[in-house]
Structures are given as structure tokens and as C-alpha cells.
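The sequence and its predicted three-dimensional model are supplied below.
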Amino acid sequence: MYRDYSLDKHIIPALPDIIQYRRDSSASFVIIASDGIWDVINNEQVALFVSQRASNKSLSEIISDLFDKCLQEESSDNMTAFIIKLD
């Protein structure tokens, strides 16, 4: 039996967490990622992982490597990540 579900009722609200930080002058990138990343690797580990690869890999290669690392750490959630290089 089919039910008529209203499309305007959301199961999960689309309300983002918004946090403002003062930019540290030594910061070279910003990482935005989903819980598929953060549930298996902490902030410091991700920052170190990215900074160790930033001089010899493209950002897309670093993200691909990051996804592989999360899979090795047994992440079972979907993963999304953005790395924004700061000048």
C-alpha cells in the first residue's frame, strides 16, 4: 500500500552548523568535511595529513588519499571533503 508523503516535511532539517573563527596568519588551508571523515580521524590528524602532502600533490589527489585513509580506518559513512588553499 502506498502512502502520500508530503515533500515539504523534512526528516532531517537543512540547518547548517555555522562557526566563525579568526584566521590565523599561518593557516595555509581550510578543510570542510562530513562526519564520514571526522568520525574516524580527528582535526589534528587531518591537518597533518593534508599539510604533509600539500607541497607535492594536487588538492584532488590529497582528498582521494584522505578518503582512502578513512576507509582504512573503517569509516562506513559517506564522505565529502573540500580543501580550500589560502594565499
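Nice, thanks for sending it over.

contacts, neighbours, all on C-alpha from now
Noted.

Residue 28 against residue 83, yeah?
No: counting by C-alpha atoms under 8 Å, residue 28 sits too far from residue 83 to count as a contact (10.2 Å).

Presented hereafter is structure B, for comparison with structure A:
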Amino acid sequence: MSRSLGDYSLDKDIILSIPDIIEYPRNSLSSYIIIASDGIWDVMNNEQVASFVSQRASNITFDYIISQLFDQCLINQSSDNMTVYIIKID
């Protein structure tokens, strides 16, 4: 994932070195920023991941939530590497 970002010499090859950047307006309901690799996004969509995290965030640690998320993705037949960052915003 990050090995190609900014490496413009790879533009001639299959790997794109320019990241997709999408901006979303923040509102009062925004609680987390979730950054994940395609091992997650291949088997769950934005709403599923957001719901998964928000249902658990009030009573368990993020480390444990991420572990459970990985387990859920394996149940959903993910076969790619999985990386997740959950950033709490106030």
C-alpha cells in the first residue's frame, strides 16, 4: 500500500503512485477516522466498518476492536493483508 505512494517512477508500471484523496465534511456525529487496507475494504463497506467500530467503542479498547474486526474479515473470507488505524476525534 504505502510502498508506492509518491514513487513517481512507478507511474509507467501497473502500480499508481498517486493516492486517492476524498474529502468528507465533518459533522457533530463524526467520532472516528478509520484508515484501512484493502484486506478490510474487500469484504466490508464503509457503513459496515463504521457500525462495527461504533457498536463496540464505548466498552472495549481499540486494540480489541481491531482484533475483532480482523476476525470478522477472516470470517468474511478476506485473503489479503489487513491493516487498520482507528483515530478518535473530539
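Sure, I can see it. No experiment lies behind these values; they were computed from the predicted model shown.

For stretch 37-54 of the second structure, give me every contacting residue.
Outside stretch 37-54 of the second structure, the residues within contact range by C-alpha atoms under 8 Å, 6 or more residues apart in numbering are 1, 34, 65, 69-70, 73, 76-84.

List just the nearest of those to residue 59 of the second structure.
For the contacts of stretch 37-54 of the second structure, the minimum distance to residue 59 of the second structure (C-alpha to C-alpha) is 9.9 Å, reached by residue 65.

Checking that closest one next. Helix, strand or coil?
helix (DSSP: H, G, I helix; E, B strand; the rest coil).

which one in the first structure is aligned with it?
Matched by TM-score structural alignment, residue 65 of the second structure corresponds to residue 62 in the first structure.

so what's its match up against?
50, 53-54.

Return the subset of those residues lying in helices.
Members of the contacts of residue 62 of the first structure lying in helices (criterion: DSSP state H): 50, 53.
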